[in-house]
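[1] Structure, please.
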Amino acid sequence: MKKKVAFVCVHNSCRSQMAEAWAKDLGKDVLEVYSAGTEEYHEVKPGAVEVMEEVGIDMGKHYPKLLTDIPQEVDVLITMGCNVACPFVPCSHNEDWGLEDPSGGPIEDFRNTRDIIKAKVEDLIKRVKNQEL
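    Below is the predicted model:
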């Protein structure tokens, strides 16, 4: 049985989108993956799409979603570092990854965030496989 995991931030336009893409790529055998935001936004940040393409992951069809677009209850809720009141979604486990938003910065900031998210997703997958979550 796959664990439902949701990555949530404010706009669902960068960090949570990269986390969703990594988790779908690396954890497809153990995770059912969603991402969403608390506020509407018009696009996934081009820098996020670009740096994920650099590692072979296509986010070209990704688009920002709202909390109402994902299941109303998940097993694991991961907030990305909202800097505002993080949303509540019923879940068995939640954690905040406290990631700085690279939006508006140089492409290297997007790459650093991408790599940090990959490591955190790999750790999440390991914990799910070890039945720690």
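
[2] Every contact and neighbour count from this point should use C-alpha atoms.
    OK.

[3] Please name every helix or strand in contact with the top helix by length along the chain.
    In the chain, assigned by DSSP state H, the helix with the most residues is helix 107-129. Applying 3 or more CA pairs under 8 Å, 6 or more residues apart in numbering; DSSP states H and E, one finds that helix 107-129 makes contact with helix 15-26, helix 46-54.

[4] okay if I get these as JSON lines plus distance to residue 72 and mean neighbour count?
    Converted to JSON lines, these look like this (distance: least, CA to CA, whole Å; neighbours: other CA atoms under 10 Å):
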{"stretch": "helix 15-26", "distance to residue 72": "17", "mean neighbour count": "24"}
{"stretch": "helix 46-54", "distance to residue 72": "26", "mean neighbour count": "18"}
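
[5] can you tell which of those helices is closest to residue 80?
    Of all these, it is helix 15-26 that lies closest to residue 80, at 6.6 Å by CA to CA.

[6] which strands and helices sit next to the closest one?
    On a contact count with 3+ CA pairs under 8 Å, 6+ apart, helix 15-26 meets strand 3-9, strand 31-37, helix 46-54, helix 107-129.

[7] For the longest one, list every residue counted as buried.
    By that I understand helix 107-129. Neighbour counts over helix 107-129 (16 or more other CA atoms under 10 Å) mark 107, 109-111, 113-114, 117-118, 120-122, 124-125, 128-129 as buried.

[8] please give me the structure for this one as well, since I'd like to look at both together:
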Amino acid sequence: MSGGIYNVLFLCRANSARSIMAEAILKKEGHDHFFGFSAGSYPRGEIHPYARDLLKSLDHDPADFSSKAMETYSEQDEIKFDFVFTVCDATANEDCPIFPGSPMTAHWGVPDPAAVEGSEAEKRLAFADTYRMLRNRISIFTSLPFRSLDRLSLQQELNKIGQITDREDV
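    Okay, the predicted model is just below:
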């Protein structure tokens, strides 16, 4: 990897919570070296209300994000992706379109907070936990020594990040 600004696409099935949160985290904490995007294989068309509330409470502007289909990016030539990460198991098991830029890929699956049943507090806690897990992984990713890693070594590091369990912290 040569350095500079890296374009990163996060994919999820609905593009309403996990991938949106990952995009928000990277946009805020990418240290001017990363630009985040998100999309879904079957986009919900809106951000999940709990994800929207959480983003707002953490000083992200929810108006900056939208739920969109992955074809939004696979059928264009303007944005070349350096990395594409799936953040849910459903998307990891689907055929992915080809994205411009021959990006490196990895699966960083995290549990779906929208699938949690229970009280409102338990559901909101699931969204906060998902955000924390994604933030930990993205923090490790943005700290990698990109200039000193060859493509194979970088791929190994990306795969390791995806294996971090929900109990591990940076």
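
[9] Figure out which of the helices and strands packed on helix 15-26 of structure 1 is closest to residue 68 of structure 1.
    Minimum separation from residue 68 of structure 1 across the helices and strands packed on helix 15-26 of structure 1 (CA to CA) falls at strand 31-37, 8.3 Å.

[10] residue range for the closest one in structure 2?
    Mapped onto structure 2 using TM-score structural alignment, strand 31-37 of structure 1 covers residues 34-40.

[11] average gap between that stretch and structure 1?
    Compared with structure 1 after the fit, stretch 34-40 of structure 2 shows a mean deviation of 1.1 Å (mean CA distance after the TM-score superposition for structure 1).

[12] re earlier: for the helices and strands packed on helix 15-26 of structure 1, please prepare JSON lines with the additional fields distance to residue 64 of structure 1.
    Formatted as JSON lines, the helices and strands packed on helix 15-26 of structure 1 follow (distance: least, CA to CA, whole Å):
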{"stretch": "strand 3-9", "distance to residue 64 of structure 1": "10"}
{"stretch": "strand 31-37", "distance to residue 64 of structure 1": "7"}
{"stretch": "helix 46-54", "distance to residue 64 of structure 1": "12"}
{"stretch": "helix 107-129", "distance to residue 64 of structure 1": "17"}
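
[13] Structure 1: which residue goes with residue 12 of structure 2?
    Correspondence of residue 12 of structure 2 to structure 1, assessed by TM-score structural alignment: residue 9.

[14] Please apply the same query to residue 60 of structure 2.
    In structure 1, the residue paired with residue 60 of structure 2 according to TM-score structural alignment is residue 57.

[15] Alignment lookup: residue 69 of structure 2 to structure 1.
    Taking TM-score structural alignment, residue 69 of structure 2 has residue 66 as its aligned residue in structure 1.

[16] ok, that match touching residue 42?
    No. Between residue 66 of structure 1 and residue 42 there is no contact under CA atoms under 8 Å: 11.5 Å.

[17] So those two - more neighbours on which side?
    Taking other CA atoms under 10 Å, residue 66 of structure 1 and residue 42 do not tie; residue 66 has more neighbours (18 against 11).

[18] Any figure for the gap between that one and residue 35 of structure 1?
    Using CA to CA, to the nearest Å, residue 66 of structure 1 is found at 8 Å from residue 35 of structure 1.

[19] on that earlier part again, kindly provide the distance from the match of residue 69 of structure 2 to residue 15 of structure 1.
    Noted for residue 66 of structure 1: a distance of 14 Å to residue 15 of structure 1, by CA to CA.

[20] now residue 82 of structure 1
    10 Å.

[21] Need the overlap of contacts for these two.
    When contacts are counted by CA atoms under 8 Å, 6 or more residues apart in numbering, residue 82 of structure 1 and residue 15 are jointly contacted by residue 9.

[22] Dump the helices and strands packed on helix 107-129 of structure 1 to CSV, plus distance to residue 93 of structure 1.
    Formatted as CSV, these follow (distance: least, CA to CA, whole Å):
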stretch, distance to residue 93 of structure 1
helix 15-26, 17
helix 46-54, 27
